[in-house]
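Chemist: Pasting a predicted model and its sequence here:
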Amino acid sequence: MTNPTLIAGNNKVTFKSFGVDLVGDLYLPEGFNESKKYKAIVGASPFPQVKEQVLGTYGPEMAKRGFVFLGFDYLGMGDSPALPGEYKQSRYMFRLIENTWDAVSYLGTLPFVEEIYGLGVCQGGSIIASASVTDHRIKKIATVSGMMAADGFQWTDRNIANMMIEAANASRQKMYETGEADYNAPNVLTDEYTKEEFVGLGVNPMAADTYDYYGKDGVAGPGTIKNFTNMHIGDQAMQSLISIGEHYADKIVQPSLIIYSPSAFTAICSTQFIEKLTNEHEVLTFDEFGHVDFYYKPDAVKASTDAVAEFFNK
């Protein structure tokens, strides 16, 4: 664990998880004073992002609102290493949860941290929801365009789900036998597609929005963000098709805020999760925004970060 001299703004930090150093950005508010106490947020990002994407947008915004914010690269992603003998671009759900627990532990070592909250966007919503089930050090959680209830989204067409599983199984076997990484594009988008090519495939109902963010010409695509690629380890579906937070939703005790767009293709991932909650929770909807809008568009980011700040400050 590295604790450099900390200043307002973005600070590069590391902390241990699975015995290796995960790399993070610790955003501190203006006028930061180590002798004061602050509310801290551990951020969880969409799949398959690195810390410079959504977390690099939300971190400064939450710091402006007076919070300490930790965004970090999960094991095998971005600036964080893979385990010995394993491969980069290996974002596995169960490890994401444990990485998050270790991020909470790291924040707990900082003398200026008073309470710890969780904020997850897209897949990050599932990660934060899952992590909070048995980590009550996280005092409140908020999700934005969260993919918590993934069953109704990913398993609606069992044939497609089973095809994904078959391909993932084959990839895992290949990697075991060859000792070499096997990569594919789990969201179909590659680093080479033009927008016209990707939209023309007709396989993604959010294709245009997805490309505008992740494409090679996108605002946060491989041509813009260091260490990001749309390519991923080939056995990813063996874990990404399992949603823990959804099935333990009724066990979550922390007050929760769920923000989503009813008009978004992914709305069901929030609505079915909300139906299962038994805790104190609030729901905030923005019909004027789409799923990806919350990643980076100024009006959507302001709406969500204002709401999260108000909720965490209650």
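Modeler: That came through, no problem.
Chemist: Only C-alpha atoms from now on, for both contacts and neighbour counts.
Modeler: Will do.
Chemist: Residues in contact with stretch 217-236: which ones?
Modeler: Identification of contacts with stretch 217-236 by C-alpha atoms under 8 Å, 6 or more residues apart in numbering yields 48-50, 52-53, 78-79, 87-92, 167-172, 181-187, 189-191, 194, 211-216.
Chemist: Among the residues you listed, which ones are in strands?
Modeler: 183-184 (DSSP state E).
Chemist: quick one: the helices in this protein?
Modeler: Remark: helices assigned in the chain by DSSP state H are 54-64, 93-109, 123-134, 151-154, 158-178, 195-201, 207-214, 237-240, 244-247, 268-276, 293-296, 298-312.
Chemist: hey, which of those is tucked in deepest?
Modeler: The highest average neighbour count among the helices of the chain, using mean count of other C-alpha atoms under 10 Å, belongs to helix 123-134 at a mean of 26.
Chemist: Run through who's touching that helix.
Modeler: For helix 123-134, contacts defined as C-alpha under 8 Å, 6+ apart pick out 43-47, 93, 96-98, 100-101, 118-120, 138, 141-149, 243-246, 248-249, 251-254.
Chemist: Just the buried ones from the contacts of stretch 217-236?
Modeler: 48-50, 52-53, 78-79, 87-92, 167-169, 171-172, 181-184, 186, 189-191, 194, 211-216 (16 or more other C-alpha atoms under 10 Å).
Chemist: contacting residues around residue 146?
Modeler: Going by C-alpha under 8 Å, 6+ apart, the list of residues near residue 146 reads 120-126, 258-260, 269-270.
Chemist: ok, now how distant is it from residue 126?
Modeler: To residue 126, residue 146 is 7 Å away according to C-alpha to C-alpha, to the nearest Å.
Chemist: same deal with residue 275?
Modeler: 15 Å.
Chemist: Likewise for residue 258?
Modeler: Counting by C-alpha to C-alpha - residue 258 and residue 126 are separated by 11 Å.
Chemist: Which residue is the nearest non-sequential neighbour of the most centrally placed residue in the chain?
Modeler: Nearest to the geometric centre of the chain sits residue 45, at 1.9 Å (C-alpha atoms, centre = their mean). Leaving aside its sequence neighbours, residue 45 sits nearest to residue 124 (C-alpha to C-alpha, 6 or more residues apart in numbering; 4.6 Å).
Chemist: Next: residue 49.
Modeler: Nearest to residue 49 is residue 228, by C-alpha to C-alpha, 6+ apart, at 7.1 Å.
Chemist: Does residue 54 touch residue 296 like I think?
Modeler: Yes: assessed by C-alpha atoms under 8 Å, residue 54 is found in contact with residue 296 at 7.0 Å.
Chemist: So which of the helices of the chain is nearest residue 21?
Modeler: For residue 21, the closest of these is helix 93-109, at 10.7 Å, according to C-alpha to C-alpha.
Chemist: Counting by contacts, list what that closest one packs against.
Modeler: strand 9-17, strand 38-44, strand 113-121, helix 123-134, helix 237-240 (3 or more C-alpha pairs under 8 Å, 6 or more residues apart in numbering; DSSP states H and E).
Chemist: Put this next to the first one:
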Amino acid sequence: MEQVVKFKNRNWDVAAIMQFPKDFDETKKYPAIVCAHPISSCKEQTSGHIYGKQLAEAGFVTLAFDASYQGESGGEPRFLEDPAMRVEDFRCAADYLTTLDYVDENRIGVLGICGGGGYAANAAMTERRFKAVGTVVAANYGRVMREGNYTAGAAIHTLEAVAAQRTAQARGAETKIIGYIPNSQEERIKAGMNDIDIREAVDYYKTPRGESPNSPNRLRFDSLDKVIAFDAFHLAEHLLTQPLMIIVGDKVGAFGSYRDGYELFNKAASQNKHLHVVQGASHYDLYDRPKATNEALEHLIPFFKKNL
């Protein structure tokens, strides 16, 4: 069973999908899991309709939401990628769950995919209502943007460009909107982008495999100053103490989720922490390919059942 819901962040609505276990009875108490989508994604893709759906089938109430400023959620300006507000979305999701009589407020967990995994880990450091943390191909988006495909000085170059764009906008220029990824494989090839993560991102987001109108591949360029200054894993060695399950694939690409998974594992203060490598799986295999996602869920489901 699926229900469309909204909850507040500041003065706007965050749009979400709630999914429920089979034979759901609202007079009973259930553990709940907040599910966070990747960078540029939306609730209708992997976070809601793959992981959220299967976790609900396993007995959890799940809440998959669109980030503020994106998808069907409110917030202005549109297409903003603001790490501080992305993390606040998680806290607001926890607020909402605690208002539901059928949710056991002492058994709320969080799961994030790709950039949503980095945000989930970051949120859990200060949101202690999250009692267990799962990540799938978690990426530290700030690290990705700082490295700029490993080009020396890329972060400073981007920050200088953002500064110039903000000046132009302050003087009346139109907002600059860019894409997260190429809009087609032809565009990708023309740009000389041959990395596996870029190839498969285009295949996932820009074809019927995963495309959604709520994931339009649009990003405010002047978001990038906030992203570059963000480190999803900052203070994890002090504050991330909850049980932790990290899933990565062993096909390594430019987004660095394999590397980030190990960094998070090594850095987290959690005493109860696990890292599972899905052999033969790429970053995007773990979005929706049944062989890879089923293996991930074979570890995530018992982890959450034990710790929630």
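Modeler: The structure has been received and is ready for your questions. Computed from a predicted structure; not experimentally measured.
Chemist: Throw the helices of structure 1 into TSV and include distance to residue 20 of structure 1, thanks.
Modeler: As requested, the helices of structure 1 are exported to TSV (distance: least, C-alpha to C-alpha, whole Å):
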stretch	distance to residue 20 of structure 1
helix 54-64	21
helix 93-109	11
helix 123-134	20
helix 151-154	32
helix 158-178	22
helix 195-201	37
helix 207-214	28
helix 237-240	22
helix 244-247	25
helix 268-276	33
helix 293-296	29
helix 298-312	31
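Chemist: right, and these - which one's nearest residue 12 of structure 1?
Modeler: With C-alpha to C-alpha as the criterion, residue 12 of structure 1 lies closest to helix 54-64 of the helices of structure 1, at 12.3 Å.
Chemist: quick one: contacts of that closest one?
Modeler: Contacts of helix 54-64 of structure 1 (C-alpha under 8 Å, 6+ apart): 9-10, 26-30, 43-46, 68-72, 121, 295-296, 301, 305, 309.
Chemist: Buried ones among those?
Modeler: Buried, going by 16+ other C-alpha under 10 Å: 9-10, 26-29, 43-46, 68-72, 121, 295-296, 301, 305, 309, out of the contacts of helix 54-64 of structure 1.
Chemist: re earlier: relative to residue 264 of structure 1, which of the helices and strands packed on helix 93-109 of structure 1 is closest?
Modeler: strand 113-121 (14.0 Å).
Chemist: Buried residues in that closest one, which are they?
Modeler: For strand 113-121 of structure 1, burial by neighbour count (16+ other C-alpha under 10 Å) applies to 113, 115-121.
Chemist: For residue 153 of structure 1, state which of these is nearest.
Modeler: Among the buried residues of strand 113-121 of structure 1, and counting by C-alpha to C-alpha, the member closest to residue 153 of structure 1 is residue 121, at 16.2 Å.
Chemist: residues in contact with the counterpart of the closest one in structure 2?
Modeler: Under the alignment (TM-score structural alignment), residue 121 of structure 1 maps onto residue 113 of structure 2. With contact set as C-alpha under 8 Å, 6+ apart, residue 113 of structure 2 has these partners: 36-38, 46-47, 135-138, 287.
Chemist: what would these look like in CSV with distance to residue 12 of structure 2?
Modeler: What follows is the contacts of residue 113 of structure 2, written out as CSV (distance: C-alpha to C-alpha, whole Å):
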residue, distance to residue 12 of structure 2
36, 18
37, 19
38, 21
46, 24
47, 22
135, 27
136, 28
137, 30
138, 27
287, 29
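Chemist: Could you find the counterpart of residue 159 of structure 2 in structure 1?
Modeler: Aligned partner of residue 159 of structure 2 by TM-score structural alignment: residue 165.
Chemist: so its match sits right up against residue 239, yeah?
Modeler: No: using C-alpha under 8 Å, residue 165 of structure 1 makes no contact with residue 239, being 9.5 Å away.
Chemist: for stretch 125-145 of structure 2, how far is the first residue from the last?
Modeler: First residue to last in stretch 125-145 of structure 2 (C-alpha to C-alpha) measures 22 Å.
Chemist: list the buried ones in it?
Modeler: Residues of stretch 125-145 of structure 2 classed as buried by neighbour count (16+ other C-alpha under 10 Å): 125, 127-145.
Chemist: who's in contact with the equivalent of residue 74 of structure 2 over in structure 1?
Modeler: Residue 74 of structure 2 maps onto residue 81 in structure 1 when the alignment is built from TM-score structural alignment. Neighbouring residues of residue 81 of structure 1 by C-alpha under 8 Å, 6+ apart: 20-22, 75, 88.
Chemist: Check the gap between residue 81 of structure 1 and residue 313 of structure 1 for me.
Modeler: In terms of C-alpha to C-alpha, residue 81 of structure 1 sits 35 Å off from residue 313 of structure 1.
Chemist: swap in residue 264 of structure 1?
Modeler: In terms of C-alpha to C-alpha, residue 264 of structure 1 sits 28 Å off from residue 313 of structure 1.
Chemist: Give me the more crowded residue out of these two.
Modeler: Neighbours per residue (other C-alpha atoms under 10 Å) separate residue 264 of structure 1 from residue 313, with residue 264 holding more: 18 against 11.
Chemist: any idea how far the counterpart of the more buried one in structure 2 is from residue 166 of structure 2?
Modeler: Using TM-score structural alignment, the equivalent of residue 264 of structure 1 in structure 2 is residue 252. Distance, residue 252 of structure 2 to residue 166 of structure 2, using C-alpha to C-alpha: 35 Å.
Chemist: Which position in structure 2 pairs with residue 304 of structure 1?
Modeler: So residue 304 of structure 1 corresponds to residue 296, using TM-score structural alignment.
Chemist: correction: residue 17 of structure 1
Modeler: Checking TM-score structural alignment: residue 17 of structure 1 goes with residue 9.
Chemist: How much space separates the closest residue to that match other than its chain neighbours from residue 85 of structure 2?
Modeler: Nearest non-adjacent residue to residue 9 of structure 2, counting by C-alpha to C-alpha, 6+ apart: residue 92, 6.0 Å away. Residue 92 of structure 2 is 10 Å from residue 85 of structure 2, where distance means C-alpha to C-alpha.
Chemist: and the match of residue 17 of structure 1, how many neighbours?
Modeler: 20.
Chemist: ok, it - contacts?
Modeler: 68, 88-89, 92.
Chemist: From residue 227 of structure 2, how far out is it?
Modeler: Residue 9 of structure 2 is 20 Å from residue 227 of structure 2, by C-alpha to C-alpha.
Chemist: Residue 168 of structure 2 now?
Modeler: For residue 168 of structure 2 relative to residue 227 of structure 2 (C-alpha to C-alpha), the value is 20 Å.
Chemist: Roughly how far does residue 54 of structure 1 sit from residue 44 of structure 1?
Modeler: With C-alpha to C-alpha as the criterion, residue 54 of structure 1 and residue 44 of structure 1 are 9 Å apart.
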